[in-house]
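[1] Sharing a model that was predicted from the sequence below.
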Amino acid sequence: MAEAPILMFDSGVGGLTVLREARVLIPDRRFVYVADDAGFPYGAWEEPALRAHILELFAGLLDRFRPEISVIACNTASTLVISDLRQRFPGHPFVGMVPAIKPAAERTRSGLVSVLATPGTVKRQYTRDLIHQWATKCHVRLVGSQNLALLAETYMRDGFVDEEAVRAEIAPCFVEQNGQRTDIVVLACTHYPFLANRMRKTAPWPVDWLDPAEAIARRALSLLRHETGLAKSHNDGQLDLAVFTSGRPDESIRRLMQGFGLIVQA
C-alpha cells in the first residue's frame, strides 16, 4: 500500500522554498504541493472570508489526498488559521510557519531586527505576541510589503524582476539608530527567499536574511512515522504532484513545477 504523502500548502509558488528543504531532509516521502492560486494574493482578503476559504479547501484536500501531515508553507495562512485547522481536523498534524523572531532576537548583535512580511502577517496580533515573548530586548521593525510576493511570483514565472521595485519594497527594513544598523531581516513570507539574491544586491548594507524553510522542514520530519526507514525508494516510484485550486495554471507555471520535479494534476 502506498505511503501517505506530505501535503504542502501555499497561496502560490512561495512554498516551493520549503519543499526544496523538505526533500533534502525527507527524501523517502511523496509530496503533494497545493497552490491556492484561485485565492492569491491573500492580502486582498478580509480575514473571516479567508479563514472560511482555507478551512473549506482543507476539508476537500484531506479527504482527497489523505496526507500523513500537512505543512502550511505560508506565514499569512499560518498566523490566521492554523489554530482553526487543528480544531476543525483534530488528530491530523499541521506544521505552521511563523515569523522567525525568536532566532533573530538570539542572533542579532546590533539589537535592530526587521520582519519583512505581507501586510496581513504584520498587522496580526500573533506576530506582535511573538515579539513580546521573544524580542523585548530588541528594536523590531515590522515591514508590510504590498508587492514583494507578486514580484517573486513574476520572477519565478519569467526569470527576471525589476530590481528597483525590489529595492523600494525592502528599503524600510534598514534602520540606523544610535550608531547601530539593522543586521537581521526576517523573511516572513515563503515567496521572499526566491528574491534573496536581488535583495542582497539592492540592500544599502549587508544583513543576515533569515529564511525559516529548513526549520519548518525539520519540524515536519519530526512528526512523521518512520517505520520504513530512509532506505525505501521514493514512495514506490509515485510522482510528486502539484495541484492548483484554479485548475488553470499557465504554461510558465507548469514549466516551473516540472523544474521542481512536480507533475501538475488536472
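    Good, I have the coordinates.
[2] hey, let's count contacts and neighbours off CA atoms from now on
    Will do.
[3] Show me the residue at the heart of the protein, geometrically.
    Thr190 (3.1 Å; Cα atoms, centre = their mean).
[4] contacting residues around that one?
    14-18, 73-75, 213 (Cα atoms under 8 Å, 6 or more residues apart in numbering).
[5] can you do 10 Å?
    For Thr190, the contact set (Cα atoms under 10 Å, 6 or more residues apart in numbering) comprises 10-18, 73-76, 97, 117, 149, 152, 211-213.
[6] Please apply the same query to Ala105.
    Taking Cα under 10 Å, 6+ apart as the test, what Ala105 contacts is 111-113, 131, 134-140, 184.
[7] repeat for Val71
    6-10, 15, 18-19, 33, 78, 93-97, 216-217, 219-220.
[8] same check, this time on Ala2
    30, 235-238.
[9] Which among those count as buried?
    Among the contacts of Ala2, those buried by neighbour count (16 or more other Cα atoms under 10 Å) are 30, 235.
[10] Closest one to Asn197 out of the contacts of Ala2, please.
    Arg30 (29.4 Å; Cα to Cα).
[11] I'd assumed Ile69 was in contact with the closest one.
    No. Counting by Cα atoms under 10 Å, Arg30 sits too far from Ile69 to count as a contact (11.4 Å).
[12] which of the contacts of Ala105 tops the neighbour count?
    Val113 (29 neighbours; other Cα atoms under 10 Å).
[13] Against that first model, consider the following:
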Amino acid sequence: MSDRPVLVFDSGLGGLSVLRELRVRMPDRRYLYIVDDAGFPYGDWQEEALATRILDLFAGLLETHQPQLVVIACNTASTLVLSQLRERFAVPFVGTVPAIKPAAEQTRSRLVSVLATPGTVQRQYTRGLIESFAADCEVQLVGSVRLAAMAEAYLRGGALDEAAIHQEIAPAFVEKDGRRTDIVVLACTHYPFLTNAFRKVAPWPVDWLDPAEAIARQAGKLMTGAPSTLPEGFDLAVFTAGHPDYTTRRLIHGFGLHC
C-alpha cells in the first residue's frame, strides 16, 4: 500500500479537465495538482527558456513529493519536454499530445482541424503526428493566442465573449469540394471547459475531440501500485506563484482540492 500521489501538472487550470477523468478511472488514488501559474501563459515563452523552466521545476517537485506517476496535462509542455523528462527522471510520465491519430480514424470528410496554442501548432512533434497518422487527411492547424486565457478567466467566474470565441475558432472550419471539417481536436487542456461555447458559435456541428479520457486510460495502465492508504479527504493543489486568490481557491475546492 502507498500514500504516494499521482502528480498532475499544467501551466494553469486547464489540467483540471484531465484530473476529472483520472478520478473517474482511478478513484482510489490521491492526487497532487501542480499549477505553474508563475509561468502562465506558456505561449509567451521562448522554447529553450520554457524547457529549462519545466525541467528545473520537476527536479524540485519530484524530490519533494515523490509521486508514483506524473501526468503532464499540458500539450505545450508535453510536446516540448516529455522526452527529456522521461530521460532525466525514473518516475513514469504520461503526456498530453494532440489527438490526431483518433481524429484521423474517426473523420468521414477527411478534413480535420487541430485547435491548439501557437507553440503546439508550430512544434515539429505535432507535424510528426500528422505525417505518421493523418497523411491521408487534410489537417488545419489553428493556433489560438487567446483561448487559454479566456478559459482561465471563465473558470474563475468571468463572462465569455462569444464574438471573440467565434473569431478564435473560425479558422478551424474548412469547406472544400463539398466536404466540411467534421472533427476538431482540442489540443489544449483548457479548451474542453469552453466546448459548450464552441458548439454555440460554430458554423456547423463537429465532433470536439477531448483527449482527457485517453490520458486517464493510459495512466491507469501504468499505475501498478496498490491504492492509497490515506483517509478520504481533499487532495492538494500547489501554485508556483504562491497562495491563489479567493475565487481560485473556491474553484479548486469544487474539484476536491485544497491549497
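    Looks like it arrived, so ask away. Bear in mind the structure is a predicted one, so any value in this text is a computation, not a measurement.
[14] Mutual contacts of Arg30 and Ile69 of the first structure, please.
    4-7.
[15] Of the residues you listed, which pair is most distant in space?
    Ala4 and Leu7 (9.3 Å).
[16] shared neighbours of the two, anything?
    What both Ala4 of the first structure and Leu7 touch, as defined by Cα under 10 Å, 6+ apart, is the set 30-31, 65-69.
[17] Count the residues that sit near the aligned residue in the second structure for Phe244 of the first structure.
    Counting by TM-score structural alignment, Phe244 of the first structure lines up with Phe239 in the second structure. Neighbour count for Phe239 of the second structure, taken as other Cα under 10 Å: 16.
[18] Just send the contacts of Ala2 of the first structure back as a markdown table, with distance to Ala203 of the first structure and secondary structure too.
    A markdown table is the format used below for these (distance: Cα to Cα, whole Å; DSSP: H, G, I helix; E, B strand; the rest coil):
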| residue | distance to Ala203 of the first structure | secondary structure |
| --- | --- | --- |
| Arg30 | 38 | coil |
| Asn235 | 42 | helix |
| Asp236 | 45 | helix |
| Gly237 | 44 | helix |
| Gln238 | 42 | coil |
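[19] Does His253 of the second structure touch Pro244 like I think?
    No. No contact is recorded between His253 of the second structure and Pro244 when judged using Cα under 10 Å, the distance being 11.9 Å.
[20] list residues touching both of those two?
    Joint contacts of His253 of the second structure and Pro244 (Cα under 10 Å, 6+ apart) are Cys259.
[21] Show me the helices in the stretch 101-250 of the second structure, by range?
    Applying DSSP state H, counting those that start in this stretch to the stretch 101-250 of the second structure gives helices spanning 118-122, 124-133, 147-155, 162-169, 195-201, 212-222, 246-254.
[22] ok, then the element right after the last one?
    Once helix 246-254 of the second structure ends, the next helix or strand along the chain (criterion: DSSP states H and E) is strand 257-258.
[23] counterpart of that next one in the first structure, which residues?
    Using TM-score structural alignment, strand 257-258 of the second structure pairs with 262-263 in the first structure.
[24] what sits up against the matching stretch?
    Outside stretch 262-263 of the first structure, the residues that reach it (Cα under 10 Å, 6+ apart) are 31-33, 239-243, 254-257.
[25] How about Arg66 of the first structure: what's its closest non-neighbour residue?
    Computed as Cα to Cα, 6 or more residues apart in numbering, the closest residue to Arg66 of the first structure that is not its neighbour in sequence is Ala4, at 6.4 Å.
[26] Quick check: the one you found vs Asn75 of the first structure, distance?
    As for Ala4 of the first structure, its distance to Asn75 of the first structure is 25 Å (criterion: Cα to Cα, to the nearest Å).
[27] quick one, which of these two is more surrounded?
    Asn75 (26 against 15).
[28] Leu22 of the second structure touches Leu69, doesn't it?
    No. Leu22 of the second structure is not in contact with Leu69 according to Cα under 10 Å; the separation is 11.8 Å.
[29] Give the residues shared as contacts by those two.
    6, 8, 31, 219-220.
[30] which one of those residues is nearest Lys200 of the second structure?
    Distances from Lys200 of the second structure to these, taken as Cα to Cα, are shortest for Val8 (30.3 Å).
[31] List the residues that contact that closest one.
    With Cα under 10 Å, 6+ apart, Val8 of the second structure has these contacts: 15-16, 18-19, 22, 31-35, 67, 69-74, 93-94, 237.
[32] And it, which helix or strand is it part of?
    strand 6-10.
[33] how about the strands of the stretch 51-200 of the first structure, start to end?
    69-72, 94-95, 112-117, 139-144, 176-177, 180-181, 184-187 (DSSP state E, counting those that start in this stretch).
[34] Can you lay out these as TSV showing distance to Ala44 of the first structure?
    Formatted as TSV, these follow (distance: least, Cα to Cα, whole Å):
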stretch	distance to Ala44 of the first structure
strand 69-72	19
strand 94-95	24
strand 112-117	14
strand 139-144	13
strand 176-177	32
strand 180-181	33
strand 184-187	20
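[35] Compare these and give me the one nearest Arg225 of the first structure.
    strand 69-72 (10.0 Å).
[36] Pull out the buried residues from that closest one.
    Buried, per 16+ other Cα under 10 Å, within strand 69-72 of the first structure: 69-72.
[37] Next: stretch 219-235 of the second structure.
    219, 227, 235.
[38] Quick one: residues in contact with it.
    1-6, 22, 25-33, 68-71, 92-95, 213-214, 252-253, 255-259.
[39] Restricted to buried residues, select those in PyMOL.
    This is the PyMOL syntax for the buried subset of the contacts of stretch 219-235 of the second structure, where burial follows 16+ other Cα under 10 Å:
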select buried, resi 3+4+5+6+22+29+30+31+32+33+68+69+70+71+93+94+95+213+214+252+253+257+258
